[in-house]
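let's see this in three dimensions:
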Amino acid sequence: MQASHYQPPLEDFRFVQQYCLQAEKEWCRLSAHQGLDQETADRVLEAAGRFCADVLAPLNGPADLQGCRLEHGRVLTPDGFAKAYADFVEAGWPALACDPSVGGQGLPQLLDTALHEMLASANHGWAMYPGILHGAYACLHAHGDDYIRRTYLPPIVSGRWLATMCLTEPQAGSDLGLLRTQALPEQDGSYRLHGNKIFISGGDQDMSENIVHLVLARLPDAPAGTRGLSLFLAPRLIPQEQGLVPNTIYCDGIEKKMGIKGSATCTMRFEAAQAWLLGKPHQGLAAMFVMMNSARLHVGLQGLGHAEAAWQLARTYAHERHQMRVQPRPATAKGAADPIAHHPAMQRILADLRVWTEGMRVMAAWTAHQLDLAQSLPEGDEQAQALSLASLLTPVVKSFFTERGFALASDALQVFGGYGYVHEYRIEQTLRDVRIAMIYEGTNQIQALDLLQRKIAAVGPEALQPLLQTWRGEADACLSAMADCPWGKALRQWSDHLHEVTTHLCSRAQHDTQVLAWCAEDYLRLVGTVCMAFAWARAGRVSRLQADTSLCERKVASADYFFDHGLLDARYYLSRIEATAASTVPMQKLV
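Coordinates of the predicted model:
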């Protein structure tokens, strides 16, 4: 029994864009995208889907077995990776959502999000190499001086040069205040970097002609902690009049890992490497966050991409694999055994896979659209609303999607039974590959703290209002379209519950500094689950307004399934938050 081939979910992309977001109507009012219509967007994603299905997906399994290797100080990527990347650049995919003034195509983040979901589904290891290109472009565009923008933006935008994000050091993982890499100023205005970095994805590779490292380091007069970090650009090859000249940057090793084995995770050494300051001294973290926020959205899409891959693999296998008879048997059943897709236990897993994956796709697209609005709208209330929504949603997408993607991949493996543990069926690789997404670009625990402590409690419960207003608006739309609509009533109810518990936690935190940290993970999961309720209320409502089609009928059934089953998670998370907030157990004595 052969593993199925990846099929880009183009029909679902179109459904989300055309009906859930009414994207074409939205693009018409944004000056940056007024010439874009749904037909053009469909063609773009069809071409992206062909590349992912025909070029990247066939390389995924072999690359997992072959891995990367280090020879004479240079990383060699798996067979076919370099050629695939050359095709990717030739087709212009790195420039998709970049500013036309620097060589980009100026298409919306909404399409770039769909592209990156497909890349992760087809070949996560390969997708790691261009994964932070857009973030690097945004960082240089916002913080580079004229020389940096002129010299480095064009090859970054085109994808001819790849980029890395160099944060982690052996003694400093999530605590960036412990970073030790030094930056010493030179008379010509450049700097020399001295230090070591670990866990650098794509720190070296044979796919692009140059690599641009964005490095956090300390100037000699830097204050302690994160306030003393500055951001530097250090290319592997320095552009000079005579051509590209090697810098003193070295790859000392690559990690043997649980998953994404086609991605080179490197240990890097900077020996007086020449570098240039990005932004202002001692404000490197603020400059880096432009890049990190983009990276965190893309990591969330990795969770979604693996959920889609797991769903496709499990669905195909469940219809091909015949085991036992189902009682009562379907009228069309033949033979001594039925496809396991007819067995209730498997149907429950398959339903969860479909409904959670398609719901996350609505939420991902909605988040990307908020980024488009924030970037393209003139200053005003609507732009501020979009910025607030994007800020709140970024940690939720990163954490909730990756956690759910791992759980769904694990559930999908169960459909295969013993075959799921065998490499040839691909699902075990999906499970291994997606696990890292819960860790890097800020662990999921850090995302939860970012949401509850920094973005909500530090401001007050009113910080949640942009989400609550959107959810309540959708609830009202559902109730207006269908009297006593259970989706609208439930979404309104859970919006109220979330507002109440947020208000309680913010009040409690004024005299209990630990309560937010204890509740943060369950709080983020609760927000994510209510976001899914919003996504399915929207998808169900717009499906009821369309002519009867099998797709719309399935969407309505999926919405019913989510509100009957998936939304039960919200009650669980709310109960955990309430119990934790009321607990008198001294947790520090338990560890």
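
make it CA atoms for all contacts and neighbour counts henceforth
Will do.

ranges for the strands of the stretch 1-150 of the chain?
Using DSSP state E, counting those that start in this stretch, the strands found in the stretch 1-150 of the chain span residues 69-71, 74-76.

next secondary structure after the longest strand seen in the chain?
Counting residues, the longest strand in the chain under DSSP state E turns out to be strand 265-278. Remark: after strand 265-278, the chain's next helix or strand is helix 284-320, criterion DSSP states H and E.

how far is stretch 190-210 from where the chain is centred?
Its chain's C-alpha centre and that of stretch 190-210 lie 23 Å apart, by C-alpha atoms, centre = their mean, to the nearest Å.

just stretch 72-83 next, same as before
For stretch 72-83, the distance to the chain centre is 25 Å (C-alpha atoms, centre = their mean).

for stretch 62-76, same thing?
With C-alpha atoms, centre = their mean, you get 25 Å for stretch 62-76.

any buried residues in it, and which?
63, 64, 67, 68, 69, 70, 74, 75, 76 (16 or more other C-alpha atoms under 10 Å).

from these, which is closest to residue 399?
Taking C-alpha to C-alpha as the measure, residue 64 is the one of these closest to residue 399, at 24.8 Å.

ignoring the adjacent residues along the chain, who's closest to that closest one?
residue 261 (5.2 Å; C-alpha to C-alpha, 6 or more residues apart in numbering).

this one next, for a side-by-side:
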Amino acid sequence: MPAYRAPVEDTLFVLNDVLKYKRYDNLPGFADASPDIVEAVLREAGRMAEEVFFPLNQSGDQEGCTRSEDGAVTTPKGFKDAFEQYKEAGWMGLAFDPEYGGQGLPYTLHSAIGEYFSSANMAFAMYPGLTQGAMAAIHVHGSDAQKQKFLPMMVEGRWTGTMNLTEPHCGTDLGLLRTKAVPQEDGSYKIFGQKIFISAGEHDMSENIIHLVLARIEGAPEGTKGISLFIVPKFMVGDDGTLGERNGVVCGSIEEKMGIHANSTCVMNYDDATGYLIGEENKGLRAMFTMMNEARLGVGLQGLSIAEIAYQNAAAYAKDRIQGRALTGPAAPDKKADPIIVHPDVRRNLMTMRAFNEAGRAFLLWAALKSDVAHRAEDASERELSEEMMGLMTPVIKGVLTDKGFEHAVMAQQVFGGHGYIEEHGMSQYVRDARIAMIYEGANGIQALDLVGRKLPANGGRAVQAFFKEVGEFCEENRGDETLSFFTKHLKKGLNDLQAATMWFVQNAMAKPDNAGAGSHDYMHLFGLVALGYMWALQAKTAQEKLADGDDRKAFLEAKLTTARYFMERVMPESSAHLARISAGADSMMELAEEAF
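Below you'll find the predicted structure:
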């Protein structure tokens, strides 16, 4: 049986010591989240993750969701009660606008606890996660009346939300969608069509479900320019907020999936359903991307979350399972064999996972702070640059953290050997659950193209140059420090490779766009590698300073330094391979005739 412990101490180290969270006290909401409050929130979230959500993970996977003939969906045993506890604790509105019942605390804190919930039970955490994304879209693009009508009940957790994009014939290319919206005399619309892969599309945990649906108004232009966004509630909502008759939206079936069995991924049929335009006509993608960007960051967090719980269980197993003897001689002479953690290849797996998790956590929280600045800072230029930085980092976080999350779930499974292939030990579920994160909310190949094709050149490359400057200045400022020169040397090499790859695109992608497409995956991972390396350099600097000051977390801090050295020695050198593949261009990739495949 697997186990889970929320990494609260590591989160506190990153927030308080590395990112110096308290310096943001001038931003709205941060003053209400003092260090003692943050710690209390994290510990309570960790407790709920460990004691309430985690025990339902394996049973939920085995039981799955069931659909009745009338389209109603029942979630696995215990989920409804767990969601009630989530709702009563106020987690849904932790970082949301107080005007609609939220607590207004930092998005950074919301992100930190989101890791714990997703590690404990990814399928469960998706229900509130989709709701929070829908809340964000309505908050930014909805009318005052729509916000007053829908947001308070969603913030309270009594109503949940979804996003409806994909159709049987179109996923990434949303310009092909066929769902139709017909204007009505009262200003509403009738929605007709079918959506697939709708996470949390129907379930029994909330009183109402507020669907955000992309559709084309009759007569609208073809392609993405003619797409609008609509609010389509499961039950109609009266002017006084009371629920009325059932709307014309029903779950046609539950998708049979590889993983996340406890989340009701539905085929949703819209037949004469009443919907309400949100935002402007034909501007639906812009409104939906408010939700998509938040969802993409949440999916990146899922990659980290699965990697973390998989690592925890692999490390525990490696210390317990005896097999063979250490190459240097018996490590446990009183036993018939040594625990497998003595073997270098097992250590390679464990250290690689650990190095990714601890840097990934710092990267996510660093990015979440950028989001808080973008939405809360008084200075307009500061907000704008932080917004651009978040746009740049969103595909990196989503793509890199989910690719590596799956890779490291497989790595953890490998540590278990044959037992990793047996359902009892839980590793199979983590591999299956992690796989979807590389696909939904924009497949990772699309994330890479978005990074290279849109985010790099945005505003003359201002965001990427700001990132290069931040990392470069850190290396230069600490180059003369003997205790840090090892880390800055490796980080600077990675940064040089990233800058060289960026320049190669500038020189070679305009004339031959396939060069950008062929190198985009490697570029995304090269960018992620440098970002994670930067996080390790920041953590190493902090650990050195704390040790010099006599901090009583000696073992914890020394472990940080060892893991940082491992990352720089064994992981960061991959930057050279990424650069070599990018620089090779697209010729050999694109040359083979189609009929040869």
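
TM value for the aligned chains?
Once the chains are laid over each other, their TM-score by TM-score structural alignment, normalised by the length of structure 1 reads 0.97; 588 aligned residues with a C-alpha RMSD of 1.6 Å.

farthest pair within the buried residues of stretch 62-76 of structure 1?
64 and 74 (19.3 Å).

surely residue 253 of structure 1 forms part of a strand?
Yes: Residue 253 of structure 1 forms part of a strand when assessed by DSSP: H, G, I helix; E, B strand; the rest coil.

residue contacts, it?
70, 266, 267, 268 (C-alpha atoms under 8 Å, 6 or more residues apart in numbering).

if you set the cut-off to 7 Å instead, what comes out?
For residue 253 of structure 1, the contact set (C-alpha atoms under 7 Å, 6 or more residues apart in numbering) comprises 70, 266, 267.

can you put the buried residues of stretch 62-76 of structure 1 in a markdown table and add distance to residue 25 of structure 1?
Supplementary listing: the buried residues of stretch 62-76 of structure 1 in a markdown table, determined by distance: C-alpha to C-alpha, whole Å:
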| residue | distance to residue 25 of structure 1 |
| --- | --- |
| 63 | 42 |
| 64 | 42 |
| 67 | 45 |
| 68 | 46 |
| 69 | 49 |
| 70 | 50 |
| 74 | 49 |
| 75 | 46 |
| 76 | 46 |
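
of those residues, which is the nearest to residue 462 of structure 1?
Distances from residue 462 of structure 1 to the buried residues of stretch 62-76 of structure 1, taken by C-alpha to C-alpha, are shortest for residue 64, at 46.7 Å.

ok, the counterpart of that closest one in structure 2 to residue 305 of structure 2 distance?
Aligning on TM-score structural alignment places residue 64 of structure 1 opposite residue 61 in structure 2. Residue 61 of structure 2 sits 17 Å away from residue 305 of structure 2, going by C-alpha to C-alpha, to the nearest Å.

which residues in the stretch 151-300 of structure 2 form strands?
Using DSSP E, counting those that start in this stretch, strands in the stretch 151-300 of structure 2 cover 159-164, 180-183, 189-198, 208-217, 228-233, 235-237, 243-246, 249-254, 266-278.

residue 395 is in contact with residue 451 of structure 2, correct?
Yes: the criterion here is C-alpha atoms under 7 Å, and residue 451 of structure 2 meets it with residue 395 at 6.1 Å.

those two: who's more crowded?
Taking neighbours as other C-alpha atoms under 10 Å, residue 451 of structure 2 and residue 395 compare with residue 395 leading, 28 against 25.

measure that one to residue 522 of structure 2 for me?
Applying C-alpha to C-alpha to residue 395 of structure 2 and residue 522 of structure 2 gives a distance of 13 Å.

same deal with residue 301 of structure 2?
21 Å.

those two - which one has more neighbours?
The neighbour comparison of residue 301 of structure 2 against residue 522 (other C-alpha under 10 Å) goes to residue 301, with 29 against 20.

and that one, what pairs with it in structure 1?
Checking TM-score structural alignment: residue 301 of structure 2 goes with residue 301.

again, but for residue 33 of structure 2
Under the alignment (TM-score structural alignment), residue 33 of structure 2 maps onto residue 36.

burial of the residue nearest to its match when sequence neighbours are not counted, as a residue count?
Of all residues not flanking residue 36 of structure 1 in the chain, residue 27 sits nearest, at 6.6 Å (C-alpha to C-alpha, 6+ apart). Residues near residue 27 of structure 1, counting by other C-alpha under 10 Å, number 21.

likewise the one 4 residues further on?
Burial of residue 31 of structure 1, expressed as a neighbour count using other C-alpha under 10 Å, amounts to 11.

same check on residue 336 of structure 1?
So residue 336 of structure 1, with other C-alpha under 10 Å, has 9 neighbours.

pull up the gap between it and residue 10 of structure 1, please.
Taking C-alpha to C-alpha, one finds residue 336 of structure 1 at 36 Å from residue 10 of structure 1.

alignment lookup: residue 127 of structure 2 to structure 1.
Looking across to structure 1 (by TM-score structural alignment), residue 127 of structure 2 lines up with residue 129.
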